[in-house]
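Participant: just coords:
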């Protein structure tokens, strides 16, 4: 998910995070202005970029947003700061000019970015409930256990030692869910409070001279300028940091597909319930089903739990009412109770959602077109909290003209092909979402790896 570019602000807080840490009101753009760098989107991508530029140069920097800091994914996500990257190591190695070593360098950079987020938050005095407990992904059937073993074997084939394979007893030491057969575990994830992080990051930017404009809707990005509803911003460098809201910009309708992920949060749970569940170090958790789920234990002892399943909307539309799909919220609660029966009576206090950006080849990218001065980053497919930090440091180096290890990573200057025109886009994406649901149902029935998932795998790897 990224920065909202159209639509009125919702009537209720869009997430638990923004309810607990409301945004500060900032003034809109007062008219035409000139800067050295203009960043479109006041989410993690835009703010990390502004932060690292401001602390590394004397550039005059402005950030503009249609709503407010953290309105989109940065204030609505599941609170995972992980080393996950949407494209596999094999896909990264196969990119033009890439290699096995380059793919592993990307993976190492993602791992380092988790620690960098924590270090930057600490340095700037941002209390974002950072808990570096790692991620456990449960296997709760024989077919899921087979996938867990295959993932572990694949990691070993790349020489990676950052993924562990846990048996049932070892998995239960971390989290006790129903039906656990085993799990995979990686230390490279932290649970965070994303709204506190994004607001603290915005304030750190401002302390370093960055100007942030709220309520300034951008309609187009062109060479050397940004057109908004309140005036024109000119700058030698413009950064597009709009993620799932990119299709609302002129000429960007097919750049990424905005697909919704929805989340629920329970009331704070008792110590007795947590003794039964575990997650003592606030490990984030998921399982090896096909339709993605994700969860975390918050610092105030809630369970935040989300997943896919909401439909893609025709024409890449993004609207506030798409954030709420009652059947998906009901399914999330059902799935959460299936995992942890102890939460069956817990009240669900918050329900929310938002758009994430999916590129056609499922490979995030960052880059700078030196001819036009327009830079971009995004296509995180929901794995953006730490990836945005890597993007911000990379964009800093690209804009300042520095040749570094970051600027040589394989995702730099990668350009995904455009999505198909409608109605093919609508048909294909929703068929894919439906297929993952069917794949899980197929495996529950047959107890064998899904034929549907096997057919779909080349399209989403």
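Facilitator: The structure has been received and is ready for your questions. Everything numeric here is computed off the predicted structure, so don't read it as measured data.

Participant: Every contact and neighbour count from this point should use C-alpha atoms.
Facilitator: Noted.

Participant: Show me which positions of stretch 301-321 end up buried.
Facilitator: Within stretch 301-321, the residues scored as buried using 16 or more other C-alpha atoms under 10 Å are 301-313, 315-320.

Participant: distance between the ends of that stretch?
Facilitator: 29 Å (C-alpha to C-alpha, to the nearest Å).

Participant: The structure to be compared is supplied as follows:
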């Protein structure tokens, strides 16, 4: 098996050690920002719509519901705090893609890709319009995203509009690892992820939504109006329920095997000096991602730090979401090593923060949708790491479904079909880790996929970070 540039040009151990010597295990985005608190639900109440989960999907559903009908009473129930999970700790790539990239969508819904791309761009434009209309302080930058090839076999994946050869891509961002690139200049914005969640909650409450934190939902019951029970004995009775729990166990038994939690890791540097910034270029401030199966994503923050994340995507036996899984020193060291391979001119730069979070991964890599309880309950889950932008689209889908509307969104095959479920344990852990090893082998073998990956491609199963 061959090597990749991250092994061929590995930095010295001392460089890695020094960069991580004083790194705090803490989510950079959630550090030092004002986070308003909301009370817990302590008594019974009623609503037209109750939403479970105060991440992006739940908060967009609340905002869009009030925009459609300002008189509708809307309650959001959150087990912990607004935006504390994936919505507060992701990379901040707000992408137009609804299908986890063009190729993934094309392989599954070839007849719909023109519509899905148009709807995805409309959705991203809609997010930008909301940011402007409500004065949302989210560090919005519509920079686009630059995909880069770091191995010769990846260059052929860079053809088409936006192609940059080696000289052109290195002129954009100065890395000796870049062999080619493809810059989508309109299909992605950079945002501060925690600020987006906090600002969505602000907008929602200003529109009349009532948010309850520290209110863990324990179950849903009822044949007509639904009763949503909260730990401690309180409950909400509602005409309709939208489930936006994503990586956490579904309240619907039918969805228990549809997603698995996969842990993703990230580092944040100290702010770059002007000399360091000049040394890497990056004047257009695009989001960056390399093109391997196990890929890195990285971007600049508003104060010119570099977030560097991805590569490892770790599944733990039993599919549990646990805080102890977030501290994985070998993943942080690997990221630091790959960072200085990418930017050797930044040797001496230190990482101030390291953290992780769980991604709700499904077998088709993008969100799926559905209803239950005679159309009174709707759900969207399985975003597989691309929920920052797609969560707003998902909110509109759920609201369409709850209203019984026949729309362009609800007619999509992508919306009407479900992915293949994961098997129960121990088969899930065995399968996921076999696939992960196979993808690593492909990255070390000029992209050649083995029989297992080819078989999974053929039946619509897979695994991605």
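Facilitator: Everything's here; your move. Because the structure is a prediction, the values reported are computed rather than measured.

Participant: ok, back up a step: looking at the buried residues of stretch 301-321 of the first structure, which are in strands?
Facilitator: 303, 304, 305, 306, 307 (DSSP state E).

Participant: how close does the equivalent of the second one over in the second structure get to residue 382 of the second structure?
Facilitator: It stands for residue 304 of the first structure. Structural alignment (TM-score structural alignment) places residue 304 of the first structure against residue 307 in the second structure. Note on residue 307 of the second structure: its distance to residue 382 of the second structure, by C-alpha to C-alpha, is 24 Å.

Participant: What of residue 30 of the second structure?
Facilitator: Counting by C-alpha to C-alpha, the gap from residue 30 of the second structure to residue 382 of the second structure is 24 Å.

Participant: Neighbour count: those two, which is higher?
Facilitator: residue 382 (25 against 17; other C-alpha atoms under 10 Å).

Participant: So that one sits against residue 366, correct?
Facilitator: Yes: using C-alpha atoms under 8 Å, residue 382 of the second structure is in contact with residue 366, at 5.8 Å.

Participant: the strands in the stretch 301-450 of the first structure, which residues?
Facilitator: Listed in chain order, the strands of the stretch 301-450 of the first structure (DSSP state E, counting those that start in this stretch) span 303-307, 348-358, 365-369, 374-378.

Participant: Could you do the stretch 151-300 of the first structure as well?
Facilitator: Applying DSSP E, counting those that start in this stretch to the stretch 151-300 of the first structure gives strands spanning 164-167, 182-186, 189-191, 211-213, 218-222, 225-228, 231-234, 237-240, 257-266, 284-287, 293-297.

Participant: thinking again about what came up before, how about the closest residue to the match of residue 304 of the first structure other than its chain neighbours, what does it touch?
Facilitator: Nearest non-adjacent residue to residue 307 of the second structure, counting by C-alpha to C-alpha, 6 or more residues apart in numbering: residue 268, 4.5 Å away. Contacts of residue 268 of the second structure were listed using C-alpha atoms under 8 Å, 6 or more residues apart in numbering, and they are 28, 305, 306, 307, 308, 351, 352, 353, 354.

Participant: ditto for residue 414 of the second structure
Facilitator: By C-alpha under 8 Å, 6+ apart, residue 414 of the second structure lies in contact with 109, 368.

Participant: Aligned counterpart of it in the first structure, please.
Facilitator: Superposed on the first structure with TM-score structural alignment, residue 414 of the second structure falls opposite residue 411.

Participant: Any figure for the gap between that match and residue 228 of the first structure?
Facilitator: For residue 411 of the first structure, the distance to residue 228 of the first structure equals 29 Å [C-alpha to C-alpha].

Participant: Perfect, that will be all.
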